[in-house]
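1. mind folding the following:
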Amino acid sequence: MKGLFDFTEVATYFFRKKDPNRKSTFNLRAMHTINKISILMFLAAIIYFIIKHI
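-> Here you go, the predicted structure:
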């Protein structure tokens, strides 16, 4: 049950340093931007539903 609520990967996703050995292409940057937006929208929806049901 503890592993279900482990959000360390989500939290560290926003604060990662760029890997200097990896090439940055437009597709990779776009994918990461869309991922960050979707994570933020999901967390906002969860917070909204928690507040709505309290």
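
2. going by C-alpha atoms from here, please, whenever you check contacts or count neighbours.
-> Noted.

3. how far does stretch 40-54 sit from the chain's center?
-> Averaging C-alpha positions (Cα atoms, centre = their mean, to the nearest Å) puts stretch 40-54 15 Å from its chain's average.

4. list the buried ones in it?
-> Judged by neighbour count (16 or more other Cα atoms under 10 Å), stretch 40-54 contains no buried residues.

5. ok, longest helix in the chain?
-> Under DSSP state H, the helix in the chain containing the largest number of residues is helix 26-53.

6. one more, so I can put them side by side:
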Amino acid sequence: MNGKNLFNFGPVLGYYFRKNDPNRKSNFNLKTMHFINKLSLAMFLICLVVMFVRYILPAFTR
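-> Next comes the predicted model:
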């Protein structure tokens, strides 16, 4: 693993902003599962930002 691939956010952004595949069938359960996955990932990322602002930034500003 090198540092260049460590900050490659292409797959994450591709997960959020991909187009629907017209050849794939979709049902309510699948849509709900993907919505919950996206919501939980977004909440986790927001939590990381909040924790960074609350705990890490004050340590550098002292």
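
7. closest to the centroid, which residue in the first structure?
-> Note on the first structure: the residue nearest the mean C-alpha position is Ile39, at 4.1 Å, using Cα atoms, centre = their mean.

8. returning to that earlier point: now the longest helix of the first structure, how far from the centre of its chain.
-> A distance of 6 Å separates the C-alpha centroid of helix 26-53 of the first structure from that of its chain, computed with Cα atoms, centre = their mean.

9. now stretch 8-22 of the first structure
-> Computed by Cα atoms, centre = their mean, the separation of stretch 8-22 of the first structure from the middle of its chain amounts to 10 Å.

10. what span of the second structure lines up against it?
-> Aligned by TM-score structural alignment, stretch 8-22 of the first structure falls on residues 10-24 of the second structure.

11. what residues does that stretch touch?
-> For stretch 10-24 of the second structure, the external contacting residues (Cα atoms under 8 Å, 6 or more residues apart in numbering) are Lys38.
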